[in-house]
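Q: sequence and predicted structure, then a few things I'm wondering about:
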Amino acid sequence: MVNTLELVLVLLAGAVLVVGIFRSLNLPPVLGYLMVGAAVGPHAMNLMPDTGSARYLAEFGVVFLMFTIGLEFSLPRLYSMKRIVFGLGAIQVLASVLVVMLLGALAGLGWGASFALGGTLAMSSTAILSKLLSDRLELDSKHGRETIGVLLFQDLAVVPLLILIPALSQPADALFQTLAVATGKAIVLLALVLFFGQKLMRGWFFHVARQRSAEFFMLNVLLITLGLAWLTELAGLSMALGAFLAGMLISETEYRYHVEEDIKPFRDVLLGLFFVTVGMFLDVGQIILSLPAVLAMLAALLVGKFLIVGGASRVMGSAQGTAARTGLWLCAGGEFGFVLLSQVDAAKLLPPALSQVVVAALVLSMLLAPLIVQASERIVLRLVPSEWMSRSLQLTNIATQSMFVDKHAIVCGFGRNGQYLGRLLEQEGITYIALDLDPERVREAAAAGETVVFGDAAKRETLIAAGISRASVVVITYADTEAALRAMSQVRACRPDVPVVVRTADEVDLERLQAAGAAEVVPEAVESSLMLASHALALLGVPLPRILKRIREIRAERYHLLRGIYRGGERVHEEALEERQQTRLHSVVMAAGTHAIGRTLAGLRMKELGVEVIAVRRQRIRVVDPTPDTLLELDDVLVLLGTPSQLANAETRLFKGL
């Protein structure tokens, strides 16, 4: 017998090792937890022969998971997506259950076991798919919205399934009564929550928040979550249902996001423990012996759900390409499948051998999910011939916008930053083409006269259609660094010489973006701190010219391309003498007869004069930090950095060689 402390230590040590490896390989951590469970369980090293204590601890993981699902249960959000959630989502879950029940009947499986198995296989991975959608900037695409809507319905469907599955183990004559009593209890609890609980909860959390104690706030969250879980268990229902109701109580209050952040560490750790206990039931030897059955179940799961989801999407009026993409995204299994399967095993509805096959198929499908998503575009183009025409029309629309423009800017992403940038470019008379993946935003902005088109900047053909061969600059406004890197790699493949300006949240990924070829990286954290500092200094009475000078100096140190400014012929009366001697940028054109033509930068010895050559522009190509052996040609433009006197000496040397 293993005591609780030893149990926790063994599980934590295994989880730290395996999950760390899985995260470094960019694989879902849930698979690492399952492997730890399989390794320490009774079918392998047998370090945990008695899993009763572990199961009890792990049940709290499901409790906190259902609590966070309850927090996401927003009535306005559900109403805005009602057609997808309660239309497409309901069709997918019900059709999956009915198909499995039909196949189970043909195979001689009881209807209760078939129903439970259908509910298990109907689930998809909310954690994996939502992250993939976010990383690929496809949350606002048509198939992205359908995927999120179906996942939301699946999360909600878990609640009644957690009530139904344990009741299915009852004798047939008592089943109806058991279900009726359980349903009645659930309805009463929901009514209390919806009509009385929210107002009470809002008032109570207002009182708690006034204490300004993070410890007191966290204690209340835990008390409410575990208290309602205990009450529903006392009423003969699952603890998970009580946690879901607790989440619903808080979801409509203004403290929802604070609670969600506080509860996340508990949820992730305990949910990981739950998946470890699921893995303990994996008999690797039995799975290897049943490998043909596992592969058959895996193929049936992937193909069956693809056909069901794709067909349901078509019934709801989606195009063939969108339906195929949604089907591919949702065809794999999910973590809630393991939650339901644990209930199925507890109720002894499935034979142990079949349960092993189902667990193995779910694990393999979740491993394949990211690969299927990555290959989804190629698969759709093969399966749906009309997608070629749709893709051609999209590229034609982009090419039409860029056909008659030259030396323009390509803006990748037309969110808030992209729109502000577009307005500034327009005011300066600079043409731009914006690419965005939100169809609603593109439609509204295009109707308002903005030059924005639907397109993915991470695709080579999109950039070519946007006229990257003629563009003067590319600006990537994505907040996500990985998405920016994908877009930048395609930009560099098409035009290695075009300057790229990238936005980033902070300076953590600065070196990665610069190494990928960004001419300049603009961290929002730096700029916001400069603005905060300038306003604070002004309110403290610091003279405005001194503030502007200080901000200029900081930016000059931070941004290579902004070290100095271009000066016109005007003089500012308020500037002090030292201000006039500040370094600035100056452009010099290598006109016919210029001494420097045909000579290298090293031979001109600009550094002796205290002048730095920042860039060389040649035939619309801007080379930042040119090498000393760069040979100057006719019509080259040199961008120099120095004080006015130093720049005057540099011009003399460039033109006359003195």
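A: Thanks, I have it.

Q: going forward, measure contacts and count neighbours with C-alpha atoms only.
A: Fine.

Q: packing partners of the helix or strand harbouring Met389?
A: Assessed by DSSP states H and E, Met389 sits inside helix 386-402. If you count contacts as 3 or more CA pairs under 8 Å, 6 or more residues apart in numbering; DSSP states H and E, helix 386-402 packs onto helix 320-330, helix 376-383, strand 452-454, helix 460-465.

Q: another one to put next to it:
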Amino acid sequence: MATPLDPSAYKEALIFLGTAGVVIPIFRKLGMSSILGFLIVGTLIGPHMLGELAHTYPWLANFVFTESEQFAQLAELGVVFLLFLIGIELSFERLLTMRRLVFGLGGLQMLVTTIVLTFIGLWLGLEPAGALIVGSVLSLSSTAMVMQLLSDEKRFATHTGRASFSVLLFQDLAVIPILLLVNVLGADQTSFTFADILTAIAQALIAITIIIVIGRFLMRPLLRLVAATHSGDLFMATTLLIAVGAGYAASLAGLSMALGAFLAGLLLAETEFRREIEAIIEPFKGLLLGVFFLLVGMNIDLTQIYGYPLVFILSAVALIVIKAVIVWIIAGLFSIERHARLETALLMGPGGEFAFVVMAVALAGGVVTQIVSDALLIIVSLSMASIPLLNYLSRPLAKRILEAAPKIPMEAPPEGTEARVIIAGFGRVGRLIGAMLEEHKIPYIAVDSDPAVVAGERKLGKPIYYGDAARPEFLRRCNIADIQVIAVTMDQPKKVEDVTIAARAERADVKIIARARDDRHAVKLYGYGVTEAVPETIEASLQLGESVLVEAGVAMGLAIASVHEQRDVFRKMLGRPNRKEELALLRRRKTRGISRASEETWRAAAPEEPQGVPQDK
């Protein structure tokens, strides 16, 4: 005879679905973040608030959580799917291009913050082993909350998004040696050495290498086999198996499940199944992350905070301030713009979800006491609860601070300069172009709006000036009338477009070579009148193709010719105008003295001609 169903077994699921389907839409209607909504609801219906009252009023137990442990593993899956999707969006190629920020900015942030917080722990009376673990744990930030906020606001491609992701990625990598270090310290707290730390890191790297090698040979054939069945259900099941299975394999190796899922995502990013997998995982990630944020809210014990409110609140504020200041200073070393530095610093200031994982292991190993663990988790929970507010305040605060800062007057080049090229933006790409021009003894001037970049390059003797190349009056001061070429190298699409429009308005015949984010951006820039738009993704593919041809035995000359042919194909596909027709159009516009906007309006109204050039009327 079948066992009757116990309705109470579904209580937690029903409460969560009610929160996600009813309460969170109300928060969104009020203009509040869904993350903040889950945190508030989790705090209210958690075991430390209404859940505690359920012992006095039993009927209340049907609507609240009396314990949170059963939710912990389900909540971790939300972080697993989030990192899995991030890996798919990145790919190893993009990750390699970000290695300077990941291992430079992220590594320095982790090292400096851990050292500072460890010394604070020693000053507060913690044992050396406990102080080191506490310092390491508090150095971590919330990957789940920050990445979800950046994803919702589509800010991954911004300076803030790239800097934040780089720091968070290194922190996720650092979780592995931290957990291994906890195990070492728990086994013998009296004698741990620097060699133990290196051993932990080496074990982590070996485990990561094994996962990558096995995954590279198994994942694509498995997905092809399943895709051949033409069953969407089987493909979904296989995708979930890969995401969770990779995390489980990583956990068996002593790593975090989130990192294993991230590595699987990186491997799948290079396959033809990438887009389909993203569509499958997205809804699971959203729901399970909601569980995670609900769990964080449940862990905020307001009764303990009531006993020492100032201690916990000031400790959370101090943690945010210390970490934010460190990130602000270190980010300045990597020439990150000031507004992005401030936004990144505020987002990295609070603690992270991995504190709950690491502290559980540290407590079980006797590295920290119960009192220290409880206090630390309350501080981390309070700081994490402030992330939506900090994110909301970061951009207007950055704008106000930058507006209040003393303005550095724009410095135009001296009159009579022999420069033939203007380089707008003197970052990595701009410096490379400058070096090539110097090698061929072609005079140029560089323009950048970051005073730190200008000061640093001036010390090296570069002809660089502080200013905004999108301002027509500044371009005139740069003697644009005698310039042959303008290279627009900024990595922010909007700035590239502004400079292009301003330069084309000043000179109809000047050559404008602009950096494009992708093929869509290139099409847009051609519409604004650039002479040449260079999409980063296409050029990287062409360079890779050239190397493959040469290594495959094709003569260098033939390989280069093939690359040039493919580049011309891409130019036609992107709408690069015919040079003769463009020059004729520019001469006509200059003769008639009409604006580009008026010309485009006139062209749109005119009937199409076979040659593509409108006739005078």
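A: Alright, I've got the coordinates. Predicted model, so just to flag it, every value in this text is computed and none were measured.

Q: so which of the helices and strands packed on helix 386-402 of the first structure is nearest Val411 of the first structure?
A: strand 452-454 (8.9 Å; CA to CA).

Q: other residues contacting that closest one?
A: By CA atoms under 8 Å, 6 or more residues apart in numbering, the surrounding residues in contact with strand 452-454 of the first structure are 394, 397-398, 414, 433-439, 442, 445-446.

Q: buried residues, it. List them.
A: Val452, Val453, Phe454 (16 or more other CA atoms under 10 Å).

Q: return the member of these nearest to Thr225 of the first structure.
A: For the buried residues of strand 452-454 of the first structure, the residue nearest Thr225 of the first structure by CA to CA is Phe454; the value is 43.9 Å.

Q: sorry, back to before: filter the contacts of strand 452-454 of the first structure down to the buried ones, PyMOL style.
A: Buried members of the contacts of strand 452-454 of the first structure can be picked out in PyMOL with the line below, counting by 16+ other CA under 10 Å:
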select buried, resi 394+397+398+414+433+434+435+436+437+438+442+445
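
Q: what's the burial count for Gly161 of the second structure?
A: A count of neighbours around Gly161 of the second structure, defined by other CA atoms under 10 Å, yields 19.

Q: how is the closest residue in space to it that isn't next to it in sequence assigned, secondary-structure-wise?
A: In space, Gly161 of the second structure comes closest to Arg155 once its chain neighbours are excluded; the distance is 5.4 Å by CA to CA, 6 or more residues apart in numbering. Of the three states, Arg155 of the second structure takes coil under DSSP: H, G, I helix; E, B strand; the rest coil.

Q: ok, Arg155 of the second structure - how many residues close by?
A: Number of residues near Arg155 of the second structure (other CA under 10 Å) recorded here: 14.

Q: likewise Glu444 of the first structure?
A: When neighbours are counted by other CA under 10 Å, Glu444 of the first structure registers 12.

Q: how close does it get to Leu341 of the first structure?
A: Taking CA to CA, to the nearest Å as the measure, Glu444 of the first structure falls 46 Å from Leu341 of the first structure.

Q: same check on Gln427 of the first structure?
A: 60 Å.

Q: cool, Val623 of the first structure as well?
A: 60 Å.

Q: ok, Ile410 of the first structure next?
A: As judged by CA to CA, Ile410 of the first structure and Leu341 of the first structure stand 50 Å apart.

Q: over to Ile287 of the first structure?
A: 17 Å.

Q: neighbour count: those two, which is higher?
A: Leu341 (24 against 20).

Q: name the element the more buried one belongs to?
A: With DSSP H and E as the test, Leu341 of the first structure turns up in helix 335-346.

Q: which elements pack onto that helix?
A: helix 111-122, helix 142-167, helix 256-280, helix 352-374.

Q: can you do 6 Å?
A: Contact here means 3 or more CA pairs under 6 Å, 6 or more residues apart in numbering; DSSP states H and E; on that basis helix 335-346 of the first structure packs against no helix or strand.

Q: check the mean deviation of that helix from the second structure.
A: Here helix 335-346 of the first structure, set against the second structure after superposition, deviates by a mean of 3.8 Å using mean CA distance after the TM-score superposition for the first structure.

Q: now that helix, how far from the chain's geometric center?
A: Offset of helix 335-346 of the first structure from its chain centre (CA atoms, centre = their mean, to the nearest Å): 27 Å.

Q: and it with helix 111-122, angle?
A: 160 degrees (axes from the mean of the first three to the mean of the last three CA atoms, to 10 degrees).

Q: what's in contact with helix 335-346 of the first structure?
A: Thr120, Met123, Ser125 (CA atoms under 6 Å, 6 or more residues apart in numbering).

Q: tell me the contacts of the first one?
A: For Thr120 of the first structure, the contacting residues are Gly337, Leu340, taking CA under 6 Å, 6+ apart as the criterion.

Q: elements contacting the longest helix along the second structure?
A: In the second structure, assigned by DSSP state H, the helix with the most residues is helix 194-227. If contacts are counted by 3+ CA pairs under 6 Å, 6+ apart, helix 194-227 of the second structure sits against helix 159-187.
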